[in-house]
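no sequence on hand, only this structure:
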């Protein structure tokens, strides 16, 4: 048996955490209670982390219920919040946070950063606003997390506000904050602002270069990304594996197949960087977008590691675009754990060649296995608030007005020659039903709301969690042109832009600027 003093127990628990050992942890827990250490916050904190490491979350939750009644030290609570956030137990972390009578800047940072890590970006921004109402001043780590949240939401106005607060509070700019700002402005469609921040920063850390190259890649500015890559050599900055992900992505978005091959080879021969899964993924995406499905499949078979579902999905998406049913079926057989997106892609491949029975079989299997299609969502940021929409959504309090505006826009675009794309509706239904299905996509509702609630000269930026469909893309270009033409008579402008999570930003934004 081991000694029973609290420091010894703590050291044993530490070893249990490094090498998860549930049986020993339970034994230590019993010793803690037996020798009067059952309510020692430091031991409880470590014990909870051990239970988490052992994947015994029910034990951790029970301990947490006891902890919330203790006079907890802030340092121990911070460790707990961070630990729970890292394993995705957000509700438990919040419980610790709100149970604390006093919090320091680390408490707030652990909570805000935890929200960002768990993709709860709006919650992170709201928590930051709550922090500003206390006597705790945010630091560089706080701002880095909040800027990332604004970036992922596409919340440009919130991002500008946070950037302004940084300047107001004289937060020292470092490579972490510079990179976060470059990423935020790039993702929010402000590539020129991102460039200004890049050239104003001390460019001694590779992360700043990576943020800029990835930002240019997002916007489909492959030539600029390639030029930026060349500039690194002049400033004695060696590219790393992340740099090559950015440059290969830029080549993929612009169809630079030969350039992509060149950089893939350069990474290995010129810089001795062994390609990782992400690099192979970028190359396969490059081949797939260019219609070189067989070449992409050949690369997958030659990879030194097992391809993940993202790689298979990129190739499956190419099979849908180019109606390659045979290869699509082969790919699906290779994916060990099919997700909703894989089922939908295969179903859409069948629908694109009018094999409705095969498509229905795929969807039947989805229902049988309890797999649900990811819901497309769009959101628009106006007047300091973010409004979310789903396809056919009627939950908004101003639904009637939104639909009236949308129907007026659809009528006006038809007069301009807009014709919906029926092939995008992957269902065996009538033409009228297909058109109605496309008319009420989430991004169209978000745009109608933006026009309804904004005044001339306002910029409307729409974000979406999935890639926007071709029909909405084409429709928005016509709406953008109509609004610009109408408001020129008022000597004012409104710019409508569309940002999608997983695709190049160039589309609508660049076309609108050309129309101006």
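Arrived safely. Quick caveat, the model's predicted, so the values are computed rather than measured. Numbers count the residues shown, from 1 in each chain.

for the rest of this, base every contact and every neighbour count on C-alpha atoms.
Fine.

quick one: the residue most central in space within the chain and residue 158, what's the gap?
In the chain, the centroid-proximal residue (CA atoms, centre = their mean) is residue 152; its distance is 5.3 Å. Distance from residue 152 to residue 158, counting by CA to CA, to the nearest Å: 12 Å.

what's the answer for residue 225, then?
To residue 158, residue 225 is 27 Å away according to CA to CA.

what's the answer for residue 104, then?
24 Å.

these two: who's more crowded?
residue 158 (23 against 14; other CA atoms under 10 Å).

what about residue 331, distance to residue 298?
Residue 331 sits 12 Å away from residue 298, going by CA to CA.

ranges for the helices of the stretch 101-250 of the chain?
105-117, 121-132, 140-153, 156-168, 175-187, 191-200, 206-218, 222-234, 241-254 (DSSP state H, counting those that start in this stretch).

and the third one with helix 121-132, angle?
Right, helix 140-153. Angle of helix 140-153 versus helix 121-132, following axes from the mean of the first three to the mean of the last three CA atoms, to 10 degrees, is 150 degrees.

same question, the fifth one
Our comparison of helix 175-187 with helix 121-132, counting by the same axes, to 10 degrees, yields an angle of 130 degrees.

quick one: buried residues of helix 175-187?
175, 177, 178, 179, 180, 181, 182, 183, 184, 185, 186, 187 (16 or more other CA atoms under 10 Å).

which neighbouring elements make contact with it?
Judged by 3 or more CA pairs under 8 Å, 6 or more residues apart in numbering; DSSP states H and E, the packing partners of helix 175-187 are helix 140-153, helix 156-168, helix 191-200, helix 206-218.

quick one: closest of these to residue 475.
helix 206-218 (21.7 Å; CA to CA).

tell me the angle of that closest one relative to helix 241-254?
Using the same axes, to 10 degrees: helix 206-218 against helix 241-254 is 10 degrees.

continuing past the longest helix seen in the chain, what's the next helix or strand?
Determined from DSSP state H, the single longest helix within the chain is helix 470-488. Per DSSP states H and E, helix 470-488 leads on to strand 496-500 as the next helix or strand towards the C-terminus.

list the helices and strands the following helix or strand past that next one packs on?
Using DSSP H and E, the helix or strand that directly follows strand 496-500 along the chain is helix 506-515. Counting contacts by 3+ CA pairs under 8 Å, 6+ apart, helix 506-515 packs against helix 470-488, strand 496-500.

put this next to the first one:
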């Protein structure tokens, strides 16, 4: 569409809708162009246009422009105040959002919901609970925000309590608790809630189906996943690109690659998500050449790869040791598709080079990264050095790097264990034990290993040394008896 004749018929009634569309689509460049035209046509003082501009820049995350426009408006309604709060929260500026919230004269339920959503998004669940308890009026959005937040951060009992207390539960309420449990890695609880929802006669939406399929994938619950697939077909639910990708991901991670391939062939409208899921499936099953062939086929029919696609393809190269092909694909990310490589892409490259015993080149990649390396990057480098029996991962002069690595995740046992293993691989046993003692002093506990088994569509999880499962006592008592018999 030519911009020369795109605007003549726009007025102060039309521009708010255009600005809303720009905000929803995150069309930053076009939104800036529309703003320029608004100024040129003299609609800057219209309250509806002003509100649209504030909302648009808030969605863009350009909070300085958002605040400047807000300050220029003489008459501000409650919607405009809520929009500004949402803009600050979107940028992670919690303190500024709180100041604006406190300075508001009249607050409505939308004002409180904006703050609740911000607290939950930033992990401040206790602060959200305090504000929630202060609310004299709550709507379903208030309840759903709190339910989803507690579920996502593993607060199972409180999430369930809020769910049971929520008035007027709807499919969105079920969706937030199921997706919350899924995002919080409480996959068993998510599947139990899904079953309960079906018993209550509530029809799941696509978001719920995607969440429970993800749970099946993580647990390896193939039988449950197949049943959900049958449910989708029985109720005539359309398998679009997103749902199709979730089904493919479930089948591949449950070890049924053939089922994933068959499903892929039946999807009528395949988008980048479906193609990427199958490419990733081939990669994790060791079929790297098939993954690369599918990648080429996808591009040949005009499907443009995204960031996740390149992660899947680079992983395929890493598993097969295709160093040259991996270098070409990594270069293609930015040169051909104008995508800025993320830390996941760099991690794949470090893993690829390290596995191929190109440790010097892998370390050069780390040095040239535009962002700080994280635990996964260092883990990939260390993993490669261990495969090839190398002890030159971090020399004595790289003590600064060691300290930086140790400070990456101060409460995550993975960083400490990785550092301990690095020291051990370099025969620095005193430093290795010191790192383990530091873990104990800081109260950092190693995450227990966990396994699961599916019996009659019920997933049973067992943790290392755990006795929480109803059958754990019987299992461990049997093992103790066998051990005593052997000793005798």
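Structure received. All figures in this text were calculated on a predicted structure; none of them were measured in a lab.

got a TM-score for the two of them?
Taking TM-score structural alignment, normalised by the length of structure 2 as the basis, the two superposed chains have a TM-score of 0.71; 394 aligned residues with a CA RMSD of 3.3 Å.

please enumerate the strands of the stretch 301-450 of structure 1.
Using DSSP state E, counting those that start in this stretch, the strands of the stretch 301-450 of structure 1 run over 377-382, 385-390.

got the contact list for the last one?
Identification of contacts with strand 385-390 of structure 1 by CA atoms under 8 Å, 6 or more residues apart in numbering yields 155, 375-381, 441-443, 445-446.

got it, and stretch 183-191 of structure 2?
The contact list for stretch 183-191 of structure 2 (CA under 8 Å, 6+ apart) reads 151-154, 177-179, 181-182, 212, 215-216, 218-219, 459, 461.

stretch 363-381 of structure 2 now?
If you take CA under 8 Å, 6+ apart as the criterion, stretch 363-381 of structure 2 is touched by 343, 346-347, 349-351, 354, 359, 362, 393, 405, 408-409, 414-415, 418.

just to revisit the earlier point, quick one: contacts for the residue nearest to the centre of structure 1?
Residue 152 of structure 1 is in contact with 121, 184, 187, counting by CA under 8 Å, 6+ apart.

residues contacting the aligned residue in structure 2 for the last one?
Put plainly, it is residue 187 of structure 1. Correspondence of residue 187 of structure 1 to structure 2, assessed by TM-score structural alignment: residue 253. Counting by CA under 8 Å, 6+ apart, residue 253 of structure 2 touches 217, 218, 220, 281.

how near is residue 253 of structure 2 to residue 194 of structure 2?
According to CA to CA, residue 253 of structure 2 stands 20 Å off from residue 194 of structure 2.

do residue 371 of structure 2 as well
For residue 371 of structure 2, the distance to residue 194 of structure 2 (CA to CA) stands at 40 Å.

check contacts around the counterpart of residue 319 of structure 1 in structure 2.
Per TM-score structural alignment, the equivalent position to residue 319 of structure 1 in structure 2 is residue 385. Residues in contact with residue 385 of structure 2 (CA under 8 Å, 6+ apart) are 354, 355, 357, 359, 391, 392, 393.

next one: residue 211 of structure 1
With CA under 8 Å, 6+ apart, residue 211 of structure 1 has these contacts: 179, 180, 182, 183.

ok, and the closest non-adjacent residue to the third one?
To tie it back to what came earlier, the one meant is residue 182 of structure 1. residue 194 (4.5 Å; CA to CA, 6 or more residues apart in numbering).

was I right about that neighbour contacting residue 212?
Yes: between residue 194 of structure 1 and residue 212 a contact is recorded at 7.3 Å, counting by CA atoms under 8 Å.

need the residues touching each of those two.
Contact criterion CA under 8 Å, 6+ apart; residues bridging residue 194 of structure 1 and residue 212 by contacting each: 182, 183.

so how far is residue 250 of structure 1 from the aligned partner of residue 237 of structure 2 in structure 1?
Using TM-score structural alignment, the partner of residue 237 of structure 2 in structure 1 is residue 171. Counting by CA to CA, the separation of residue 171 of structure 1 from residue 250 of structure 1 is 32 Å.

which one of the two has more residues nearby?
A side-by-side neighbour count of residue 171 of structure 1 and residue 250, using other CA under 10 Å, places residue 250 first with 31 against 15.

all helices for the stretch 51-200 of structure 2, in order.
Per DSSP H, counting those that start in this stretch, the stretch 51-200 of structure 2 carries helices over the ranges 63-72, 78-90, 94-103, 109-121, 125-134, 140-152, 156-165, 171-183, 187-199.

so which of those helices is nearest residue 30 of structure 2?
Closest approach to residue 30 of structure 2 among those is made by helix 63-72 (15.6 Å; CA to CA).

how far does the closest one sit from the chain's center?
From the chain centre to the centre of helix 63-72 of structure 2 is a distance of 30 Å (CA atoms, centre = their mean, to the nearest Å).

could you figure out how far that helix is turned away from helix 78-90?
Angle, helix 63-72 of structure 2 to helix 78-90, by the same axes, to 10 degrees: 160 degrees.

buried stuff in helix 63-72 of structure 2?
Buried residues in helix 63-72 of structure 2 (16+ other CA under 10 Å): 63, 65, 66, 67, 69, 70.

in CSV, list these along with distance to residue 321 of structure 2.
Formatted as CSV, the buried residues of helix 63-72 of structure 2 follow (distance: CA to CA, whole Å):
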residue, distance to residue 321 of structure 2
63, 45
65, 48
66, 49
67, 51
69, 54
70, 55
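
and which of these is nearest to residue 433 of structure 2?
The nearest member of those to residue 433 of structure 2, counting by CA to CA, is residue 63 at 47.4 Å.

corresponding residue for that closest one in structure 1?
Using TM-score structural alignment, residue 63 of structure 2 lines up with nothing in structure 1.

what angle separates the top helix by length along structure 2 from strand 458-463?
Taking DSSP H as the criterion, structure 2 has its longest helix at helix 472-487. For helix 472-487 of structure 2 against strand 458-463, the angle by the same axes, to 10 degrees is 50 degrees.

buried ones among the contacts of strand 385-390 of structure 1?
155, 376, 377, 378, 379, 380, 381, 441, 442, 443, 445, 446.

and the fourth one, how far from residue 389 of structure 1?
The gap separating residue 378 of structure 1 from residue 389 of structure 1 is 5 Å, by CA to CA.

any common contacting residues for those two?
442, 443, 446.

so which of those are in helices?
Those of these mapping onto helices are 442, 443, 446, per DSSP H.

contacts only, for residue 321 of structure 1.
Residue 321 of structure 1 neighbours (CA under 8 Å, 6+ apart): residue 349.

related to what we said a few turns ago, is it possible to get CSV of the contacts of strand 385-390 of structure 1 that adds distance to residue 460 of structure 1?
Shown next, in CSV, are the contacts of strand 385-390 of structure 1 (distance: CA to CA, whole Å):
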residue, distance to residue 460 of structure 1
155, 11
375, 22
376, 19
377, 16
378, 13
379, 11
380, 7
381, 8
441, 17
442, 15
443, 12
445, 13
446, 9
